[in-house]
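Asker: after the sequence you'll find the predicted model.
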Amino acid sequence: MSRQCEICGKKPQFGNNVSHSNNVTKRRWNPNIQRVRALVGGAPKRLRVCTSCIQAGKVLKAC
């Protein structure tokens, strides 16, 4: 399973750790993905959604 939001498609971003001595190593920033029961087409379904989509109200949670 990829670490990707099923609503907005947000994925990990890649960059570098830079130490005090300017050594560079690769790193990644993962989106905050949560498993949520949401209503899709009137039926509850499990989705992997980022917290920014949950907070923005793009996901209607199923009780």
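Answerer: Now that the structure is in, tell me what you want to look at. Please read these numbers as outputs of a predicted model, since none were measured by experiment.
Asker: from now on I want contacts and neighbour counts done on CA atoms only, so please keep to that.
Answerer: Noted.
Asker: from residue 30, how far off is residue 16?
Answerer: Plainly put, residue 16 is 14 Å away from residue 30 if you go by C-alpha to C-alpha, to the nearest Å.
Asker: again with residue 44
Answerer: Counting by C-alpha to C-alpha, the separation of residue 44 from residue 30 is 26 Å.
Asker: A further structure is provided below for comparison with the first:
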Amino acid sequence: MAFRCALCDKGPVSGNSYSHSHKAVRRVFRPNLQRQKVVVDGATRTVYVCTRCIRSGRAVRPVKV
């Protein structure tokens, strides 16, 4: 599983982590992904979705019967 959002394709980004003495160390910023059941192309699938897609309503949850 790639660490990417299934809807917006948001993935990890690299950057620096700075200590108190301002020494830079390379690190990876990962998106906050949640496993959710989402309607994709009319079918319900369990995919990894970022929290921004969940909050914005882009991740459409299936209707419970």
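Answerer: Cool, the structure landed. Every value quoted in this text rests on a predicted model; they were computed, and no experiment measured them.
Asker: any idea what residue 53 of the first structure aligns with in the second structure?
Answerer: Following TM-score structural alignment, the counterpart assigned to residue 53 of the first structure within the second structure is residue 53.
Asker: name the SS class of its match, please.
Answerer: Under the three-state scheme (DSSP: H, G, I helix; E, B strand; the rest coil), residue 53 of the second structure adopts helix.
Asker: would you check that it makes contact with residue 59?
Answerer: Yes: look at residue 53 of the second structure against residue 59 with C-alpha atoms under 8 Å: they come within range, at 5.7 Å.
Asker: give me the common contacts of the two.
Answerer: Taking C-alpha atoms under 8 Å, 6 or more residues apart in numbering as the contact criterion, the common neighbours of residue 53 of the second structure and residue 59 are residue 7.
Asker: compare these two and say which is more crowded by neighbours.
Answerer: Under the neighbour definition other C-alpha atoms under 10 Å, residue 53 of the second structure and residue 59 were set side by side, and residue 59 has more, 22 against 17.
Asker: my read is the more buried one is in a strand, agree?
Answerer: No: going by three-state DSSP, the assignment for residue 59 of the second structure is coil, not a strand.
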